[in-house]
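> what follows is a predicted protein model with its sequence.
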Amino acid sequence: MDFLHRNGILVIQHLQKDYRAYRDFLNFMSSVGDPRNIFSVYFPLWFQLNQTVGTKMIWVAVIGDWFNLIFKWILFGHRPYWWVQETQIYTNHSSPWLEQFPTTCETGPGSPSGHAMGSSCVWYVMVTAALSYTGGRIDKSSVTLHRLTWSFLWSVFWLIQISVCISRVFIATHFPHQVVLGVIGGMLVAEAFEHTPGIQTASLRTYIKTNLFLFLFALGFYLVLKLLDIDLLWSVPKAKKWCANPDWIHIDTTPFAGLVRNLGVLFGLGFAINSEMFFLSCRGMDSYKLSFKLLCMMTSLTLLQLYNFVKIPTQAEYLFYVLSFCKSASIPLAVVAVIPYCIHVLMRPREKKIN
């Protein structure tokens, strides 16, 4: 493992020296891979275009991030910005200097990369969904179009994944092998859900049971190892110790913060998709109209961008987790039920007047 770490440090140094002119772009690509964008950007777009794909996207993102958490706890992966300060393999105080950025100081373990895993699993869903539109025809011209589309979309997929991986290595928050594991893990989770059609008809009880299982398994895993004197939050003090700027440490990067956020999103989706508002709007006649879809899409994206300005107080940790769960649950609830229902209500009187 030291071999991977030491060579990873050399890669980071090379990137930070040769790609300095592209630092803004690489920082941007790091934010593109942020799992939170799945819920605030990709999901609102795709759910209005295709409810099946939107629903699958949430399941893939939540389950993928849960697996990412469990593997982080199992693998005990270090992050470059603190490993380089604590390793004993460099002699005579010759530890390499790594530049840090506001997005560098993640507090959870580093392997596998959550950004790479989240990005690969969601883009895998989007690419396969787009290809399904051109893959069902058998005439010669359609086959040619499908092949061209296949080549283009998968090229875009790998371009984005490579860019996200390079950006995460560039800011010294991951070693190269950690982002590779993340991409592979994300694709495996997404492929597994290609063969899991049951999520489209899942009841609210199924959503609640899934939430309870994910939460209790993660909590039980944490408590059992704690009884064995294994601290799964070992990475948090390391991040606080070696981060160049204390203001770059955020509680929402801790392992439990991500778990609570994902559980909130999954619960919100289950509640919304089984609500009467959803059946009246997204299952009604309006759902087939382009104007209805565009209005829902634009309103959702606008509201969720404004939603990012709502900051949760971080002074009390347990209160933060509760409020984070509620805020996350309200995102799919707004996108799936509240916004479509309000637009549905606003559109009906106009149609009556026209008639």
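Noted; the coordinates are in hand. Residues are numbered from 1 along each chain as shown.

> from here on, just use CA atoms for contacts and neighbour counts.
Noted.

> contacting residues around the nearest residue to Tyr81 once chain neighbours are set aside?
In space, Tyr81 comes closest to Ala172 once its chain neighbours are excluded; the distance is 5.6 Å by CA to CA, 6 or more residues apart in numbering. With contacts defined as CA atoms under 8 Å, 6 or more residues apart in numbering, the neighbours of Ala172 are Ile12, Arg79, Pro80, Tyr81, Leu98, Glu99, Gln100, Thr104.

> at 10 Å what do you get?
By CA atoms under 10 Å, 6 or more residues apart in numbering, the contact list for Ala172 reads 8-9, 11-13, 15-16, 79-82, 98-101, 103-105, 166.

> please pick the buried ones from those residues.
Buried residues within the contacts of Ala172, defined by neighbour count using 16 or more other CA atoms under 10 Å: 8-9, 11-13, 15-16, 79-82, 98, 100-101, 103-105, 166.

> burial measure for Pro102, as a count.
If you count neighbours by other CA atoms under 10 Å, Pro102 ends up with 15.

> what's the distance between the closest residue to it other than its chain neighbours and Lys293?
Counting by CA to CA, 6+ apart, the nearest residue to Pro102 once its immediate chain neighbours are dropped is Trp248, at 5.3 Å. Applying CA to CA, to the nearest Å, the value for Trp248 to Lys293 is 39 Å.

> looking at those two, which is more packed in?
Using other CA under 10 Å as the criterion, Trp248 and Lys293 rank with Lys293 on top: 21 against 17.

> just the endpoints, please. Distance across stretch 330-345?
Distance between the two ends of stretch 330-345: 20 Å, counting by CA to CA.

> chain center to that stretch: distance?
Relative to its chain's centre, stretch 330-345 lies at 22 Å (CA atoms, centre = their mean, to the nearest Å).

> report the buried residues of that stretch.
By neighbour count with 16+ other CA under 10 Å, stretch 330-345 contains the buried residues 330-341, 343-344.

> just stretch 229-244 next, same as before
Within stretch 229-244, the residues that qualify as buried by neighbour count (16+ other CA under 10 Å) are Leu232, Leu233, Ser235, Val236, Lys238, Ala239, Lys240, Trp242, Cys243, Ala244.

> next one for the comparison:
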Amino acid sequence: MEAVHTHGIWIAERLQRTTISHEQLWLTITHIGDPKAAFLLIFPFTYFISKRTGIAVLWTAAVSEWLNLVVKWMLFGERPYWWIGESRLFVNKPPHVQQFSSTCETGPGSPSGHAMVTAAVWWVVVSALGTFLYSRTRSVTLASAPYLFYLVMLVSVGLSRIFILAHFPHQVIAGSITGFILGVALSHRVPDGRSLLFFFSLSTGLLLSTVMLHAGLQRLGIDLSWSIVLAKKWCSHAEWIRLDTAPFSSLTRDCGALLGLGMAQYWKPGGWSLPWAPRALSLAISSMGLYHVNRLPLPIRPPGLFYGLFFIKFVMVPQIVMVLVPGLVHMVTHKKRN
């Protein structure tokens, strides 16, 4: 793998050198590709256009990010920003690269979670949009436009991850291919209308099985904290290492969102039926609510408290989008109509 990693470093160096003037654009794209964006941005936007598509987005984001975590633990992928120093291959000719505020993620690097979740989630969105456009226009050209956007999105997110030294090119490619396959598979298996027991069992099962896998690997002498140690060693700014990028943060986000999805469908089966104007209002209020929920500061000590509160935060995401805000908007607009 040394040759593959070395070639990846030189690709990142060339990309930084030729596009450094677009640094802010790359950072914005990498934020759009963050798995967290699927829960906080794409999910509410799609839900208020099509309930089933919105549920499919949340479902696909949670399952694909969880699977990405498990695969990363199995593959022990390096990240460019620490491999440069650890490999000791660049002592005489160090690459002219720099780190950024989004560089220092602490989990293993392969496959890319940004690429994998983006490929899975956006496939759900563009396939639904493409099908809708074709059903209305019977135009293959117009219906193909979302798929072109999908390709551009994948390439852009992948390049942004290489640019900031978070991933090697082969990790981005692996994540994109895996995410595409997952998107195709999961979009046909949307748990719309499933029981609360199903979601509770799924959330608990994913959480416990992952914790047991972690404990089992630790007992076999496999130190899964190796990537965190390297991240702290080679990150150029200590404050860029955040607990919400740790592997267990992804796990608690996914399990919390799945449980929250089940609770939301239990409280209000079928969701609220709203005309387009109240839907737009619900989207605006939900987006503001999720923005402030995401910004809530959480104590990082002890870590168990942080992960518990992080879990609760993402349990609340579907409640806000699917039950609380549209219910409030329905109540207000219904009174006005009367």
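That came through, no problem. Bear in mind that the values here come from a model prediction, so they are computed numbers and not experimental data.

> which residues in the stretch 251-355 of the first structure form helices?
Counting by DSSP state H, counting those that start in this stretch, one finds helices in the stretch 251-355 of the first structure at the ranges 255-273, 276-281, 290-307, 317-333, 339-354.

> comparing the ones you listed, which comes out most buried?
The highest mean neighbour count among these belongs to helix 255-273 (a mean of 24), with neighbours defined as mean count of other CA atoms under 10 Å.

> got the angle between that one and helix 317-333?
Computed with axes from the mean of the first three to the mean of the last three CA atoms, to 10 degrees, the direction of helix 255-273 of the first structure lies at 30 degrees from that of helix 317-333.

> in the second structure, what residues pair with helix 255-273 of the first structure?
The alignment of helix 255-273 of the first structure onto the second structure (TM-score structural alignment) covers residues 247-265.

> for stretch 308-323 of the first structure, same thing?
The counterpart of stretch 308-323 of the first structure in the second structure, counting by TM-score structural alignment, spans residues 294-309.

> and that stretch, how far out from the chain middle?
19 Å.

> quick revisit: which among the buried residues of stretch 330-345 of the first structure gets closest to Ala190 of the first structure?
Distance to Ala190 of the first structure, by CA to CA, is smallest for Pro332 among these, at 19.8 Å.

> excluding chain neighbours, give the residue nearest to that closest one in space.
Distance criterion CA to CA, 6+ apart; nearest residue to Pro332 of the first structure, sequence neighbours excluded, is Leu269 at 5.1 Å.

> show me the contacts for that neighbour.
By CA under 10 Å, 6+ apart, the neighbours of Leu269 of the first structure are 55, 58-59, 204, 207, 263, 275, 328-337.

> cool, and Ala231 of the second structure?
Remark: with contacts taken as CA under 10 Å, 6+ apart, Ala231 of the second structure is in contact with 79, 81-83, 103-108, 225, 238, 240-241.

> so which of the residues you listed sit within helices?
Helix and strand membership here follows DSSP state H; of the contacts of Ala231 of the second structure, those in helices are Tyr81, Trp82, Trp83.

> beyond the longest helix along the first structure, next helix or strand please.
Longest helix in the first structure, counting residues (DSSP H): helix 140-170. Counting by DSSP states H and E, the element after helix 140-170 of the first structure in chain order, helix or strand, is helix 176-193.

> read off where whichever helix or strand comes after that next one ends up in the second structure.
Under the assignment DSSP H and E, the closest C-terminal helix or strand after helix 176-193 of the first structure is helix 204-227. Residues 196-219 of the second structure are matched to helix 204-227 of the first structure when aligned by TM-score structural alignment.

> from the buried ones among the contacts of Ala172 of the first structure, which ones fall inside strands?
Where those are compared with strands, as defined by DSSP state E, there is no overlap at all.

> how close does the nearest residue to Glu13 of the second structure once chain neighbours are set aside get to Arg14 of the second structure?
Once flanking residues are discounted, Glu13 of the second structure sits nearest to Val97: 5.5 Å by CA to CA, 6+ apart. In this structure, Val97 of the second structure and Arg14 of the second structure are 9 Å apart, going by CA to CA.

> common neighbours of those two, please.
Counting by CA under 10 Å, 6+ apart, the residues touching both Val97 of the second structure and Arg14 are Phe163.

> out of the buried residues of stretch 229-244 of the first structure, which are inside helices?
Among these, the members falling in helices (DSSP H) are Ser235, Val236, Lys238, Ala239, Lys240, Trp242.

> please tell me how far Asn308 of the first structure sits from Pro80 of the first structure.
When distance is defined by CA to CA, Asn308 of the first structure is 29 Å away from Pro80 of the first structure.

> Leu259 of the first structure too?
When Leu259 of the first structure is compared with Pro80 of the first structure (using CA to CA), they lie 23 Å apart.

> Thr87 of the first structure - how many residues pack around it?
13.

> before we move on, which element is the residue mapped onto His5 of the first structure from the second structure in?
Under the alignment (TM-score structural alignment), His5 of the first structure pairs with His5 of the second structure. Using DSSP H and E, the element containing His5 of the second structure is helix 2-19.

> average offset of the helix or strand just after that helix relative to the first structure?
Later in the chain than helix 2-19 of the second structure, the nearest helix or strand by DSSP H and E is helix 23-32. Following the fit onto the first structure, the mean deviation recorded for helix 23-32 of the second structure is 0.9 Å by mean CA distance after the TM-score superposition for the first structure.

> who does helix 23-32 of the second structure touch, helix- and strand-wise?
On a contact count with 3 or more CA pairs under 10 Å, 6 or more residues apart in numbering; DSSP states H and E, helix 23-32 of the second structure meets helix 2-19, helix 113-137, helix 140-163.

> which residue packs closest to Asp223 of the second structure, ignoring adjacent ones?
According to CA to CA, 6+ apart, the nearest residue to Asp223 of the second structure is Leu217 (7.5 Å).

> contacting residues for the one you found?
Residues touching Leu217 of the second structure, when contacts are defined by CA under 10 Å, 6+ apart, comprise Trp73, Met74, Val211, Asp223, Leu224.

> closest one to Thr118 of the second structure out of these, please.
For these, the residue nearest Thr118 of the second structure by CA to CA is Trp73; the value is 19.9 Å.

> before we move on, the earlier item: quick one, the helix holding His5 of the second structure and helix 140-163 angle?
Using the same axes, to 10 degrees, one finds that helix 2-19 of the second structure and helix 140-163 are set 100 degrees apart in direction.

> helix 2-19 of the second structure vs the first structure - mean distance after superposition?
Counting by mean CA distance after the TM-score superposition for the first structure, helix 2-19 of the second structure comes out at 0.7 Å.
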